[in-house]
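Student: Below is the sequence, then the predicted model.
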Amino acid sequence: MRRGIRGKGLSSHLDGVTDSPSPTDLNYSRWQQRDDCCFNWIISNIDASLINEVSQYETAFDLWDSLATTYGSGAEQFQISNLHRQAYNIKQGDLTLENLWQKLQDLWISIDTRHPNPMDSPESIEKYNQYIQRHRLYQFIWALDDTKYSKVKRDILNMDPIPSARKAYGLVRRESVNEKLLTLDSEIGVGLAVYDRSRTFTPQFNPPPRHPNHHKDEDKSRLICSHCGGKNTPDILAFISMDSRSGGKK
């Protein structure tokens, strides 16, 4: 936190290097503005349960000095202990597998930053890392949802040698993807079966094709003889029929 405030150019408000100017001073307004910024930045970065206890201080220096006196000696160890507690108690709940893994990664990075590997020789460093990785595997396995991943959790713990937490995450993620694909295939199959059963066969009536030379019987009631001009009479019809059979020859 001190580094962040120093980066904003407000470290003098924590160190008490310069006293606050008099309220009648022309620079007081600017100083008060910068001190309030520093004060609010500290408040926004401490535990919510401490805000009511420390918010009554007048200046950022008074606030910082109180925090350093009360919590300074064991603050780092308290933070490390709290990070370990979160890592062991985290549960997947409504989190996706990816979000759960990211939360664990963030906690582990914070722990490693505050509590780096204390070993010095290459062999001891490697053994310590293996020890840490095994505990992180347990943390990841315990955090997983039992109803979704009970089988793959047992399979991982039965492996010899036991995998790292990262490799275990890869195995669980692969299992999760395969499960989603199988569920999708099953849903598609059920949907197709329902659709197939819902289809009804409607026979189509196709009338027989008509002969291209087939025509409706012509209405001969209005025929007029081209020779005599007479209308449809039995004699005329007989004459026309005879005339058509003889090819018009007389």
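Tutor: Here it is on my side, so go on.
Student: Every contact and neighbour count from this point should use C-alpha atoms.
Tutor: Noted.
Student: State the distance from the spatially most central residue of the chain to I156.
Tutor: Nearest to the geometric centre of the chain sits T96, at 7.7 Å (C-alpha atoms, centre = their mean). According to C-alpha to C-alpha, to the nearest Å, T96 and I156 sit 20 Å apart.
Student: can you check N117 too?
Tutor: N117 is 26 Å from I156, by C-alpha to C-alpha.
Student: Between those two, which has more neighbouring residues?
Tutor: I156 (20 against 14; other C-alpha atoms under 10 Å).
Student: what about that one, which helix or strand?
Tutor: helix 146-157 (DSSP states H and E).
Student: got the buried residues for that helix?
Tutor: Buried residues in helix 146-157, counted by 16 or more other C-alpha atoms under 10 Å: V152, K153, I156.
Student: now, which of those sits nearest D35?
Tutor: K153 (52.7 Å; C-alpha to C-alpha).
Student: so who does the closest residue to L144 other than its chain neighbours touch?
Tutor: Closest residue to L144 apart from its sequence neighbours, by C-alpha to C-alpha, 6 or more residues apart in numbering: Q92 at 5.5 Å. Under the criterion of C-alpha atoms under 8 Å, 6 or more residues apart in numbering, the neighbours of Q92 are L100, A143, L144, D145.
Student: Just those residues: which are in helices?
Tutor: L100, A143 (DSSP state H).
Student: Alongside the first one, take a look at this:
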Amino acid sequence: MTWIMGSVDQSLVLNLKPYKTAKDMWEYLKKVYNQDNTAKCFHLEYEIARYSQGDLSIQNYLSGIQNLWAKYVDMIYVQVPIESLADVQGVHEQSKRDQFLMKLRPEYKAARSNLMNRDLSPSLDVCFKELLREEQRLATQTILQQNKMHDNAIAYAAAHGKSKGRDMRQVQCFSCKEYRHIIVNCAKKFCNYCKKPGHIIKECPTRPQNCQASQAVVAS
């Protein structure tokens, strides 16, 4: 009993004094900590339910989900009989995969539908690998679109400059959609890859393709 009193948090010592045996103390502590775990489980279930990709990359989004689920199952599995553990784990893995897919950003709608409508449901790892490829495809597509808009803006400015003395009031930026400038001179550039202002995706220093291109230039 003395060992128990010396091991618990001081805030619980007074609550233990009415109990005269170690068994009664343990029963009380079990009840208290079980209630605490119930509250934690409820909070984690809430966090898992509201978690979504938002502005995260596919890699960071999955890491966040894995972290929340790891905390949750650590508390849940200790209460599951060993003979039922495999079944519960299977249900949780499917739930985790479905949540991962359903909380993706809208641009992944087509990829999500493809994964969820297969005859054999793919694992979370398979979904992750395919979505990484889709993320890369979307980033490349965005670069091509921005390059096209950039070229169109320059051509438009040049054409109107010749015929109208470069009346920039009629020129629209394809990045911020405001007038009187083109994307090259835009003060509100925004990168759709790293989600940061100040540059567009073709100039993004964190994008692997751009880093490789810079290294190739330096090497040459």
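Tutor: Received, thanks. No experiment lies behind these values; they were computed from the predicted model shown.
Student: Next, whatever residue of the second structure lines up with the residue nearest to L144 of the first structure: secondary structure please.
Tutor: Counting by TM-score structural alignment, Q92 of the first structure lines up with Q53 in the second structure. Classification of Q53 of the second structure by DSSP: H, G, I helix; E, B strand; the rest coil places it in coil.
Student: ok, now how distant is Q53 of the second structure from Q59 of the second structure?
Tutor: According to C-alpha to C-alpha, Q53 of the second structure stands 10 Å off from Q59 of the second structure.
Student: for V13 of the second structure, same thing?
Tutor: From V13 of the second structure across to Q59 of the second structure, the span is 46 Å (C-alpha to C-alpha).
Student: same question, Y33 of the second structure
Tutor: Counting by C-alpha to C-alpha, the gap from Y33 of the second structure to Q59 of the second structure is 35 Å.
Student: Can you report how many residues lie near D35 of the first structure?
Tutor: Count around D35 of the first structure with other C-alpha under 10 Å applied: 21.
Student: doesn't L63 make contact with it?
Tutor: No: D35 of the first structure lies out of contact with L63 (C-alpha atoms under 8 Å); the separation is 11.0 Å.
Student: count of neighbours near Q89 of the second structure?
Tutor: Neighbours around Q89 of the second structure, by other C-alpha under 10 Å: 13.
Student: in terms of contact count, name the helices or strands touching the helix or strand containing it.
Tutor: Take DSSP H and E as the rule and Q89 of the second structure turns out to sit in helix 82-102. Judged by 3 or more C-alpha pairs under 8 Å, 6 or more residues apart in numbering; DSSP states H and E, helix 82-102 of the second structure is in contact with helix 58-76, helix 124-164.
Student: Turn the ones you listed into a markdown table, including distance to Q215 of the second structure and mean neighbour count.
Tutor: Shown next, in a markdown table, are those (distance: least, C-alpha to C-alpha, whole Å; neighbours: other C-alpha atoms under 10 Å):
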| stretch | distance to Q215 of the second structure | mean neighbour count |
| --- | --- | --- |
| helix 58-76 | 24 | 15 |
| helix 124-164 | 19 | 15 |
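Student: Redo the ones you listed as a markdown table? Include distance to M5 of the second structure.
Tutor: Converted to a markdown table, these look like this (distance: least, C-alpha to C-alpha, whole Å):
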| stretch | distance to M5 of the second structure |
| --- | --- |
| helix 58-76 | 25 |
| helix 124-164 | 46 |
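Student: could you check the distance from Y169 of the first structure over to L104 of the first structure?
Tutor: For Y169 of the first structure, the distance to L104 of the first structure - C-alpha to C-alpha - is 11 Å.
Student: Spit out the residues that contact those two alike.
Tutor: Counting by C-alpha under 8 Å, 6+ apart, the shared contacts of Y169 of the first structure and L104 are F140.
Student: what residues do D35 and L63 of the first structure have in common as contacts?
Tutor: With C-alpha under 8 Å, 6+ apart as the test, D35 of the first structure and L63 reach no residue in common.
Student: For the aligned partner of L107 of the first structure in the second structure, list the residues it contacts.
Tutor: Counting by TM-score structural alignment, L107 of the first structure lines up with L68 in the second structure. Counting by C-alpha under 8 Å, 6+ apart, L68 of the second structure touches L44, E47, I48.
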